[in-house]
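Novice: coords below, sequence missing:
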C-alpha cells in the first residue's frame, strides 16, 4: 500500500508523494545501530589489547621512607612484635613449625636481607624430608626491613608456583628472625655450571653430564616458560635475566631465580633507577640503558644475551669491549657475531631478540615455539664445545660486574 503525503508546510514529500520521514527515520536508526555496535566492538578490542599488552614499567628514583610505629606516647619499642602481629593471615598456611626443621643450619652466604642457610625439613605436603634453602633477616633488622621481608614472603606465595621458577616451601613468622624456605637446586648457579663444563669435561663429582646443543635449547625454553609465566599471569618483568640468576639441577632442569627486581615491581609498579643500575650494562636492552619505559620485551633482549652465555659455556657478552663501549656500538647496529660451531637458526633467534625497537622483538610464546622446533633437530649426542679459553680471574672485569 502506498502512503501518500499531505503537501503542507509541515510535511516534506518526495516526487512520488511519499513522506520522507518514513524513509529517513529507519535509515538513521539503522546507521546509529551500526555506529553503536562499531564503538562497542572497538572498545572491547581496545580493552582486550590493554589487558594483553606487555606491562610498562617506569624507571623512577625512589627514596625509602622511614617506617615508624607511634602512639600517643611516642615511638613504640616493640615495633617488631607489632609488625609480626599485623602480618598477612594467609601466611599462616605456609608456616613450618620449628620441629619440622631437621638437623643444624649450614651457612651458605649472606644475602640482601641477611644470612642464607641450608637444612632439611619435613615438607608441608607430606612428601617427606627434603633439602631447603633458608633466607633470613639479620639480627639488627629495622622495622622497615622486617616489613619488606614479610612482603617478600607474600610475593613468593603468589608468584613462585611454576615449575620453571624456584618454589616456595614454607616460612617461619611466629618468632624472630623470620625465615623464607625455598627449594634447594642441586646443581647451583647456571653460570658456574657452564664454567664447570669447560674445566672438567662435563664431569661433576664422577657423574657425566651430557651438555649438548639440545641441552642449550632445553634450558633456554625452560627459562622462557618461567618468564612467560611472570608476564602473562602476573604482569611482571624479571629485570635481570642472566645465567647468574638461573639455578639448575643435575638433570639440567632450570629454575628462574634472582627475583629481586620483579619483587620491586610487584610492590610499587615501578622500578627504581638505583636498583635497575645494579644490572650490568652488557645485559641491558637499549631502552634500559636510556632509562626509558620498559616492558617484557626488555627482558627479551636480555634473554638473547643469556642464550649467548649458554652456547659459549659462560663467556661474558661483548668480550672484546669495555662496558661503556657497548651502547655506542649498538647504536651503530653492531651485534655480537655467531658463536663458534652453532646453528644459524639459534643465532637468528638471538638476533631477533636484539632488535633495537622493542616491538620488533619476539614475545615469549614465539620464543618457546621456536625453541621447541630447534630442540627437535638439535644434536643431543655430541658434547658442546667452544673455541675460546676463558680466564675466570678476569671474568667480572670483562662482564662489567661490580
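Specialist: Now that the structure is in, tell me what you want to look at. Here the structure is a predicted model, which means the values were calculated and not measured. Numbering: from 1, shown residues only.
Novice: CA only for contacts and neighbour counts going forward, please
Specialist: Will do.
Novice: and the residue most central in space within the chain, helix, strand or coil?
Specialist: In the chain, the centroid-proximal residue (CA atoms, centre = their mean) is residue 238; its distance is 2.6 Å. Here residue 238 is recorded as coil under DSSP: H, G, I helix; E, B strand; the rest coil.
Novice: OK, contacts around it?
Specialist: By CA atoms under 8 Å, 6 or more residues apart in numbering, the residues touching residue 238 are 227, 230, 259, 261-262, 299.
Novice: Shouldn't residue 121 be within a strand?
Specialist: Yes - when three-state DSSP is applied, residue 121 is found to be in a strand.
Novice: For this structure, which segments count as helices?
Specialist: Ranges of helices in the chain, per DSSP state H, are 20-52, 79-85, 143-159, 190-200, 213-234, 260-268, 273-276, 286-289, 296-311, 323-331, 344-353, 364-377, 395-399.
Novice: Of all those, which one comes closest to residue 104?
Specialist: Residue 104 sits nearest to helix 143-159 of all those, at 22.6 Å, using CA to CA.
Novice: got another, please set it beside the one above:
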C-alpha cells in the first residue's frame, strides 16, 4: 500500500548576471530568455541554457545600463544631479564638465550655465565656454599726418577657449558737418586688415587730421559666430583731430574722449633763460644712466651665461641648474679624447673593444647634455630630466639614466651599458630608442667612467601607473575601451618588431610600456633582454631577478625563454590593461603559481572585458608554446576588435587625457598648481626598470605587491625568493 508519493525534480535557480535576470526554470528545459534589470537596455537578447543538472550554461547576449544610469553591482542606478552618462555603456556616471550642470537625476548630458555655451561640434564631455572679454591696454600712435598705429593686448578672459580673433571698426566726425558719427570714408584702409585678425596691432592709413575718430576693437572666438559679439568683448578709443597733442585712453565698452588742449599764446610765455641749461644737464644725466645700466646688464648676462664645456648638475627637485664644483679640465685630460674613449678602453676590461665598437655610433659629447631635476631612482642609479642639444642646435627634452655615485665595479658598468648596447639599433615608433651615450671620467675612488644613457622623455610615464591613476580618480577621466585596445595594438607592433629582429624582451609588462604625449605606447626596459638570432630560445643560467607572474610555464619550470614566452607575457599585459592596472593572480604566492598553471587555471576574465578580447588573451596562455599566436597575428586581431567599436578621434582623446593630467596636478586645493605638478612629476616620466627599483615608502599597496612578483633565479634552475 502506498502511503505517500514525493516528487523530486532538478531546477535552475533564478539569478541576475551582467544586468540580465533569469527566472527559475526546470532542469533540462533548454534555452531561456532573460530580461534586463530596471534602468538597463539590451545590446542583444540575453539567453542562457538551463541544463539537465540544474546548472546554467554560458550567457549569450547581454544588457548595459541606459544613458543616465551607472552600474552598481547587478543594478543600474540613476546618475545623481551634477553627473551624467551619455551612452549605453557599463561605465560610471561622470561629473559634469566645467560651467555646466544637470537639473535632475538620470541626465544624459549637462546643460551650460547661464552665459556659457557649446558649439554644435563640441562633444558633451567638453566644458561650456563663452565669448572673450574686451582687449586691454589699447594705445594709439600717430606715425604721420594720415597714418595711425593701433596696439592692444589680448583679453584677460578668453572665455575658456584658446582661439581669439579681432576686428577693428572705425567711425568719424567731420569738423564741417554736424555732431553725428559716420562710417569712415572709403579711402581709410587697415593694414593688414580689419577682420579676422590674429595679431594685436594694425596700421590705419588715409586719416584726416581735421576729423575726430572713434575706433572699436572687438575680440571674438568661435562662439561669437553663433551668439554674437557681446558688449563686454569690445574696447573703444577716441582720437581727436591732431591740431593738438594726442592724449589717448581706452577702456572696454566705455568711450573715453580726449579733451582739446589749446596752447597758450606766444606773447603770454615768460622767457626762462636758465631753462635750456637745465634741459641739457638732464639729457646728459639720462645718457649716463642709460650707459651704466647697459654695462651692468652686459656684465650680469656674461656672468650667468652657461659655458657649453661646463657640466651642469641639479641642485634641487625644481628646474634650477648650477655649475659642477670641479676644476676645469686641463690640456692633459682633454687630450684623452672628446668622449673619453681612449682611457675608457683601458678601464672597461677585456670586453671593452666589442662594447665600445657597438656603442661608437651612439657616443655624443657631454657638453651637448644639460641635466635638470631628478625624476626617480633605480638599481643602477637615478633618472634625470634633461635637455639634449643635437648637432643641428635643436634642443630636445630627454630622460637621462645615470649610474649610482660611489664605488661600483666593472661588472656593474658593463651591465648598465649592455641595455644601451641592445637599444642602439632600435628604430620603431613603438619601441623606446636610444638617443645617445656619454662617457666621462668618474670619481677618484673607482677611476671608472660615469656613463649617461640618453632616452626620449615620455610625458605620461609608464602605462600601468597611468591607468591606475585613472581608475582611482587621481586623473579625473575615463579611458575608453578604444584607447585600451589601441595601447595593446601599439605594444603588439613594438614586440613584433623586436621578435623579427631576434630579440627576447623577457620582462614585458604594463609597467615597462611608456606612454608618450601623443598617447602612443612604446615598449621599454630592456634590462633582461637577449638577442637570440642564432637560436630560437634562450635558457637562463646566471643569477637574475625575473617577473614571475608574467612568465610562461616553460620559463618557470625550465628557465627557457622564446618569442612565445614573450607572447604569454603579452597576454598578461593585456589583462593588466583591461583590468586597469590590477595585479595579476591576486592572492597567489609566487611559489604557488606554477602548480596553479599546471592544473589548467588561468587569469579570470576581467570585469568589462568582452568575451572576444578574453579569448585573445587565452590563446596567449596555451600550455603548448607552438599553439600561441605571433605578435603580428595578435596585432591584426586586436585591430579587428577595434574596428567594430565607434571611432574615437585621436585629437579628442589627447585633449581629454591631457586635460585630465592637468586637472590631477592641480586638484589639491592646499597647494599651488605649479608646486603640485612638481610633486607628481615622477609619475609622468620615463622610469628605470621596476624590477630593479625598491618600493618607495609612499607607493600604494598594488605597487608594493608588484615588487613581490619577482623571484631570484639561480643557475641551478630553481627559484628562491629575492630580498
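Specialist: Looks like it arrived, so ask away. Values in this document were obtained by computation on a predicted structure and should not be read as measured data.
Novice: Output the helices of structure 1 as JSON lines; include the columns mean neighbour count and distance to residue 71 of structure 1.
Specialist: Compiled in JSON lines, these are given as follows (neighbours: other CA atoms under 10 Å; distance: least, CA to CA, whole Å):
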{"stretch": "helix 20-52", "mean neighbour count": "12", "distance to residue 71 of structure 1": "43"}
{"stretch": "helix 79-85", "mean neighbour count": "16", "distance to residue 71 of structure 1": "11"}
{"stretch": "helix 143-159", "mean neighbour count": "18", "distance to residue 71 of structure 1": "15"}
{"stretch": "helix 190-200", "mean neighbour count": "18", "distance to residue 71 of structure 1": "49"}
{"stretch": "helix 213-234", "mean neighbour count": "21", "distance to residue 71 of structure 1": "37"}
{"stretch": "helix 260-268", "mean neighbour count": "18", "distance to residue 71 of structure 1": "27"}
{"stretch": "helix 273-276", "mean neighbour count": "16", "distance to residue 71 of structure 1": "33"}
{"stretch": "helix 286-289", "mean neighbour count": "18", "distance to residue 71 of structure 1": "43"}
{"stretch": "helix 296-311", "mean neighbour count": "25", "distance to residue 71 of structure 1": "44"}
{"stretch": "helix 323-331", "mean neighbour count": "14", "distance to residue 71 of structure 1": "51"}
{"stretch": "helix 344-353", "mean neighbour count": "18", "distance to residue 71 of structure 1": "54"}
{"stretch": "helix 364-377", "mean neighbour count": "16", "distance to residue 71 of structure 1": "50"}
{"stretch": "helix 395-399", "mean neighbour count": "16", "distance to residue 71 of structure 1": "49"}
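Novice: one step back: residue 204 of structure 1: which of the contacts of residue 238 of structure 1 is nearest?
Specialist: Taking those together and measuring to residue 204 of structure 1 by CA to CA, the closest member is residue 259, at 27.5 Å.
Novice: show me the contacts for the closest one.
Specialist: 238, 240.
Novice: what residue of structure 2 matches up with it?
Specialist: Aligned counterpart of residue 259 of structure 1 in structure 2: residue 526 (TM-score structural alignment).
Novice: cool, and residue 244 of structure 1?
Specialist: Checking TM-score structural alignment: residue 244 of structure 1 goes with residue 511.
Novice: how near is the residue nearest to the centre of structure 1 to residue 294 of structure 1?
Specialist: 11 Å (CA to CA, to the nearest Å).
Novice: which residue numbers in structure 1 go with the biggest helix by length in structure 2?
Specialist: As assigned by DSSP H, the longest helix anywhere in structure 2 is helix 275-304. The aligned range for helix 275-304 of structure 2 in structure 1 is empty, by TM-score structural alignment.
Novice: which strands and helices sit next to the helix or strand following that helix?
Specialist: Of the helices and strands lying after helix 275-304 of structure 2 in sequence (DSSP states H and E), the nearest is strand 312-314. In terms of contacts (3 or more CA pairs under 8 Å, 6 or more residues apart in numbering; DSSP states H and E), strand 312-314 of structure 2 is packed against strand 321-323, strand 369-377.
Novice: Out of these, which one sits most buried?
Specialist: Most buried of those by mean neighbour count (mean count of other CA atoms under 10 Å) is strand 369-377; its value is a mean of 22.
Novice: Which neighbouring elements make contact with that one?
Specialist: Partner elements for strand 369-377 of structure 2 (3+ CA pairs under 8 Å, 6+ apart): strand 312-314, strand 382-389.
Novice: Turn those strands into a markdown table, columns for distance to residue 321 of structure 2 and mean neighbour count.
Specialist: Supplementary listing: those in a markdown table, determined by distance: least, CA to CA, whole Å; neighbours: other CA atoms under 10 Å:
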| stretch | distance to residue 321 of structure 2 | mean neighbour count |
| --- | --- | --- |
| strand 312-314 | 5 | 19 |
| strand 382-389 | 11 | 23 |
